[in-house]
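1. Sequence and predicted structure are below.
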Amino acid sequence: MALFPVILCGGAGSRLWPVSREQYPKPFMRLADGQSLLQKALLRATSLEGVTEVLVVSNRDLFFTLVDDLREVEVTDVSVSFVLEPLGRDTAAAVAAAALQVARTHGEDAELLILAADHLVADQAGFQSAVGKARELAREGKLVTFGIQPTSPETGYGYIEAEGSKVLRFVEKPSPEKAREYVDSGRFFWNSGMFCFTVSTLLAEMERHCPDILAATRKALDQARIAEGQGMRQIELDRAAFDRVPRNSIDYALMEKSDAVAVVPCAIGWSDIGSWNAVSTLTPADASGNRLRGDVVVEGATDCYVRADGRVVGVVGVHGLVIVDTADALLVSSRESCQDVKQVYARLKARGSEAYKLHRTVHRPWGTYTVLEEGVGFKIKRIEVKPGAQLSLQMHHHRSEHWVVVRGTAQVTADTTTSLLRTNQSTYIPAGHKHRLANPGPGPLAIIEVQSGDYVGEDDIVRFDDAYGRV
C-alpha cells in the first residue's frame, strides 16, 4: 500500500514571537543552515521509500508563501497537494480533509503519515525505522501515534503511558513533580503529534467517535475549488461549509476515545521547537554558556541566547536571558519565562498592533514589500516584484502614491494607459485612480513607493482584477 505523508502547517507559533508572526508563522522560520522548518519537514517526508505525493494542509492565506518556500527544496518525482483551509478548525478537521482527499484520489487502502510542519527530527534513520513499525501496526487496523522517549521531565508536552505498543492512557501537560515521576517510571513517552493509519481505519474511527467533524469536513471538500498544474494541486475548502466544522484536535476528538490506538516508542532526536529555549539548543554554546546568532558582542554575560537579525546587539553583564532582535521588534525574556512570550503576542493582537501579524518585510503572491518609514500622513516602502508577476488592478480612496524605479523595468497601468518605466524613472498615482504595477522583465523589479494622504493603512484598497484570486 502506498504511503502519503500529510504535513500540517497551522498555528501561529506565538511563543516564538517576534520571528514567528501570524502571516509568517513558525514553519517558515529559518534555522542556522538556511532551511525552514517546513522545508525540513518536506525533505523528511520525501526521504521515505515509495512516496510519490505529499499533502500540505494550511491556511489559504499562506498558499503563495508555502509555494515559494517549498520551491527552494530540490525534490524530484514527488507532487504536492495543498489542502487550503479558509479558517482554522484545529487538527481533527485538517486530518479528516487530507484523508478524504486521499480516499478520493487513491482509495481507502492508502496509508497516511501525519507530520507537523514545525518539528525537528535529528535522527533520520531512526525516523524511517519508526515509520516502518508504525505502518505495520496501521495495516493491522491501528491508529498509531509516535511516543518519544523522554530525555528530561518536560512540562510543556503531553505524555502517553504505554506497555509495549499498547496505549494505556494520554496525560495532559504535567506538573514538574509529575513529569519527573513519569520519566523515572520508564512507562511514559512524550506525545509527538505524529500519527500513522490507513485511510479506511481513520474514517471508520472518526465516524464512530466524531461523526459531526467528519460529515462537515466532507461537505466542505465536496464544495471545494480544485486547480491543478505544474506538479501540484490546490484544494480550497468551501468557507461556508468549513465554518460549520466543530473545532477540536485529533487527540481529543479521536485518539483519546478510540480503543484502536497503538504507539511506537522511539528515540529519533525529536523536538517541537516550542520555545526560544528549544531554539537555543540548536546553536552551540561558547565557554560562558552563551548561544549567539548574528552580529553579537558579549561582555561578562553568561547563559544567554541572543539572535540578531540585521544589526549589532551588545550584551553586558547579564545572565540567563533570551534576546531576539528583528527589524521592527525586540524580545527580552528570562529563560524561565520563555513560555510566556505568547502573552506578549496576545496583548499585541488585542490592541490591534500589526507587530503580531506582519514583519516589516511582508510577503505577497507577487513578491514583497518593506516598510522603510511611516509617520502621520505618509509611508515609504520598498516594493520588489518577481519576474512575470503583477499586483492587482487597484485604487485607493485616501492616499496618492509616487513610484521611483530603482532596479529593473516596471510596467505601469494608470487608468486606461500602460507605459514602461526604467531605472531612475518615476510616476505619480493620484488618489481615486485605478493602477497596477507589473514586472515584464526576466529579473527582479524594485521600486520605492512614497504614500501620502490622510490615511495610509493597508486596508485602503479596492481591487478590480487580481491574478491571485483576491478580488
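-> Alright, I've got the coordinates. Numbering: from 1, shown residues only.
2. contacts and neighbour counts: CA atoms only from here.
-> Fine.
3. how about the helices in the protein?
-> 37-46, 63-71, 90-106, 124-139, 176-185, 199-209, 211-222, 239-242, 250, 276-280, 341-350 (DSSP state H).
4. where's the fourth one relative to the chain centroid, distance-wise?
-> Translated: helix 124-139. Per Cα atoms, centre = their mean, to the nearest Å, the displacement of helix 124-139 from the mean C-alpha position of its chain is 25 Å.
5. also this one, for the comparison:
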Amino acid sequence: MITPVIMAGGSGSRLWPLSRQLRPKQFLRLIGEGSMLQETLKRIEPLGHRSPLLICNEEHRFLAAEQVRQLGLADARILLEPEGRNTAPAIALAALQVEENDPEALLLVLAADHLILDVPQFHKSIASARELAEQGQLVTFGIVPTHAETGYGYIQRGEKRGDCGFKVECFVEKPDRITAEDYLATGDYYWNSGMFLFSAKRYLEELERFEPAIVRACRAALAGASNDLDFTRLDAEAFKTCPTDSIDFAVMERTDCASVVPLDAGWSDIGSWSTLWEVSERDALGNACHGDVVCHDSHNLLVHSDSRLVTTVGVEDLVVVETKDAVLVAHKDRVQEVKQIVARLKAEGRSEQTSHREVYRPWGVYDSIGSGDRYQVKCITVKPGAKLSVQMHHHRAEHWVVVSGTAKVTIGETTRLVAENESTYIPVGQVHALENPGKIPLELIEVQSGSYLGEDDIVRFNDLYGRC
C-alpha cells in the first residue's frame, strides 16, 4: 500500500500578512473548506493508504496535531525536525521509518500547501505512477504547463516509460521569459511539482549511493528519537550533522531511475497573492472577495478581510489584505515583492512578521486586544478539557474575568471554580493554573499589569504538552 508523506514545513512569507512564521499558508484556509494541509489529507483519502506521516518543525507541531485531529485522523504520525535540512533528509526520515515494517512500501510525497482542483485526474496520475514505482522507478509528477512561467523549475521528458510516463531527461532551473516560451512550444517540458512516488527501499538505495552522509545522519537521528504525545522527536544533535540538500540535487538529477508522469489536474502552489486571485472565484468585474468586503466601480481585485469591513472605490488590479494587526495594499503585478516587506519587518524585529494578534496554543487561542506601557488585555479561549501549564510570572499580575463557560482556577494551594461574570486575581510571583473542566469552550478576559509583559516571563512547573 501507499504511505502518504506530507511535507508541512515552510514559512510562506509571500502570502504575508495572512501567512506568518508561526502560522504559515499550509495551516490557512485559502481555497476550500479546510486548511491547505487538511485539503491535502482529504484529497488522498480515497486512495486506501496507510496512516499518513507528516513532517513539520517544532514551532508548528500543535497546529499540525490540531488540524489532523479535526479530521479524525487519530492514526496519523507527526515527525518533528529539530531544524530544516531540506527535502532529501526529510524524505529519508520517512523512508527509514516506513522501511522498518515494509521495505517495498511506496511513499507518496506531497507538499501540504498545494492546490489540486481536479482530484479524480490526480488519482489517475498516481495510478500511472504506481506502475513505474513498483518497477523500481523514482517517479516525479510533472505539471502540464498552461503558460510560460518563469517562477518554476522545469523537467524535460525523454523516452517513454510505461503507458503514461517518461524518462527524466533533465531538471532545469527557473528560466527567463524567452526560454520558458521555448519550453512551452516544444511540449517536452513540465513544471517541477516537487511531488514524488517511489518505494522506501529504492529511494534509500539511491540516496545511499549518492549522499551516504544523509542516510547515516538520519539513521542516527531516528535511533535516538523519542515519542512525545502525538509526535516523534529526533535526536537533535545527530540530525544537526546531516547535510542540507534537496531531493532533486541529492538524487533525482543524478539517478538513471528518474521518471516523470504528467499531471494535468488544476495544480497550483499558490505561491503569491496574484496566484490566489487566479484560482479564486471572481465576480463579473473580476473581483475575488473574502470576508466583509464592498467594492464599487473596482476591477480585477483580490480583497481579503479578516476582521472588519473593507471597501474599495474606482481601483483595479490591486491586492488588499486586512488582518487584525496589519494591512497590505499591492499591485497584482508586484506581489512577489511582499517578501521584501517581510524581510524588513524581520530586520526590525517586529512581531507582525512572526505571529498574528491571535495566537494558537495546544489548549486553545488568545487574542491580544489591547496594550499599553504597563498593561495588556487578552481574550483567551480554552478548549473543553484543556489545561494551561502550572506557571508563575516574575513581573506581572493577572486579573481574569470569565465571559462564558466555567474556569477551574488554581492559585497556590487553593483551587476553585469561577463561573460566568465572576473574576479572580493572580498576584506577581504566585504559582497558578487554569483549566476548562466543562463541555463548552471557556472564554475569559485577562488583564495583565506589571513592568514586563513579554511571553518569555513564564516559568512552567508542569505542562500537559511537554513545554516545561
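-> Nice, I can see it. For clarity, every value in this text was computed on a predicted model and none was experimentally measured.
6. what's the TM-score for these two chains?
-> After superposition, the two chains reach a TM-score (TM-score structural alignment, normalised by the length of the second structure) of 0.96; 462 aligned residues with a Cα RMSD of 1.4 Å.
7. right, and the helices of the first structure - which one's nearest V324 of the first structure?
-> For the helices of the first structure, proximity to V324 of the first structure was assessed by Cα to Cα; helix 276-280 is nearest, at 9.0 Å.
8. Please identify which of the helices of the first structure is closest to A308 of the first structure.
-> helix 276-280 (12.9 Å).
9. Where does the closest one end up in the second structure?
-> Under TM-score structural alignment, the counterpart of helix 276-280 of the first structure in the second structure spans residues 273-277.
10. you'd agree N57 of the second structure is up against I78?
-> No. Look at N57 of the second structure against I78 with Cα atoms under 8 Å: they stay out of range, at 9.7 Å.
11. and those two? which has more neighbours close in?
-> I78 (25 against 19; other Cα atoms under 10 Å).
12. which residues touch that one?
-> Contact analysis of I78 of the second structure by Cα atoms under 8 Å, 6 or more residues apart in numbering lists 53-56, 61, 64-65, 230-232.
13. do the same with A267 of the first structure
-> Under the criterion of Cα under 8 Å, 6+ apart, the contact list for A267 of the first structure reads 126, 148-149.
14. Return the members of those residues classed as buried.
-> If you count burial by 16 or more other Cα atoms under 10 Å, the buried members of these come out as 148-149.
15. Just give me the closest of the contacts of A267 of the first structure to A117 of the first structure.
-> Nearest to A117 of the first structure among the contacts of A267 of the first structure: I148, at 17.2 Å, using Cα to Cα.
16. Just give me the match in the second structure for the closest one.
-> Counting by TM-score structural alignment, I148 of the first structure lines up with I143 in the second structure.
17. Check the gap between its match and D113 of the second structure for me.
-> I143 of the second structure sits 16 Å away from D113 of the second structure, going by Cα to Cα, to the nearest Å.
18. Kindly report the same for A433 of the second structure.
-> As judged by Cα to Cα, A433 of the second structure and D113 of the second structure stand 36 Å apart.
19. Who has more neighbours out of those two?
-> The neighbour comparison of A433 of the second structure against D113 (other Cα under 10 Å) goes to D113, with 27 against 21.
20. I'd say that one and K25 touch.
-> Yes. Using Cα under 8 Å, D113 of the second structure makes contact with K25 at a distance of 6.6 Å.
21. what sits in contact with each of those two?
-> By Cα under 8 Å, 6+ apart, D113 of the second structure and K25 have these common neighbours: M36.
22. hang on, the earlier thing: do you know which of the helices of the first structure lies nearest G443 of the first structure?
-> Here helix 63-71 is closest among the helices of the first structure (Cα to Cα), at 16.3 Å.
23. What lines up with K133 of the first structure in the second structure?
-> If you follow K133 of the first structure across to the second structure using TM-score structural alignment, you land on S128.
24. neighbours around its match, how many?
-> Neighbour count of S128 of the second structure, defined by other Cα under 10 Å: 17.
25. Quick check: the gap between it and R308 of the second structure.
-> With Cα to Cα as the criterion, S128 of the second structure and R308 of the second structure are 47 Å apart.
26. same question, S371 of the second structure
-> S371 of the second structure sits at a distance of 20 Å from R308 of the second structure (criterion: Cα to Cα).
27. Can you give me the first-to-last residue distance of stretch 346-356 of the second structure?
-> 14 Å.
28. residues in the first structure aligned with it?
-> Taken onto the first structure by TM-score structural alignment, stretch 346-356 of the second structure occupies residues 349-359 there.
29. hmm, who's touching that stretch?
-> 17-18, 21-24, 327-329, 345-346, 348.
30. Check stretch 266-282 of the second structure too.
-> By Cα under 8 Å, 6+ apart, stretch 266-282 of the second structure touches 14-15, 30-31, 113-118, 143, 288-289, 301-302, 319, 332-333, 335-336.
31. Next: stretch 136-152 of the first structure.
-> Outside stretch 136-152 of the first structure, the residues within contact range by Cα under 8 Å, 6+ apart are 111, 130, 134, 160, 180, 183, 188-198, 201-202, 255, 260-268, 270.
32. Now a PyMOL select for only the buried ones of those.
-> A single PyMOL command is used to select the members of the contacts of stretch 136-152 of the first structure judged buried by 16+ other Cα under 10 Å:
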select buried, resi 111+130+134+160+183+188+189+190+191+192+193+194+195+196+197+198+201+202+255+260+261+262+263+264+265+266+267+268+270
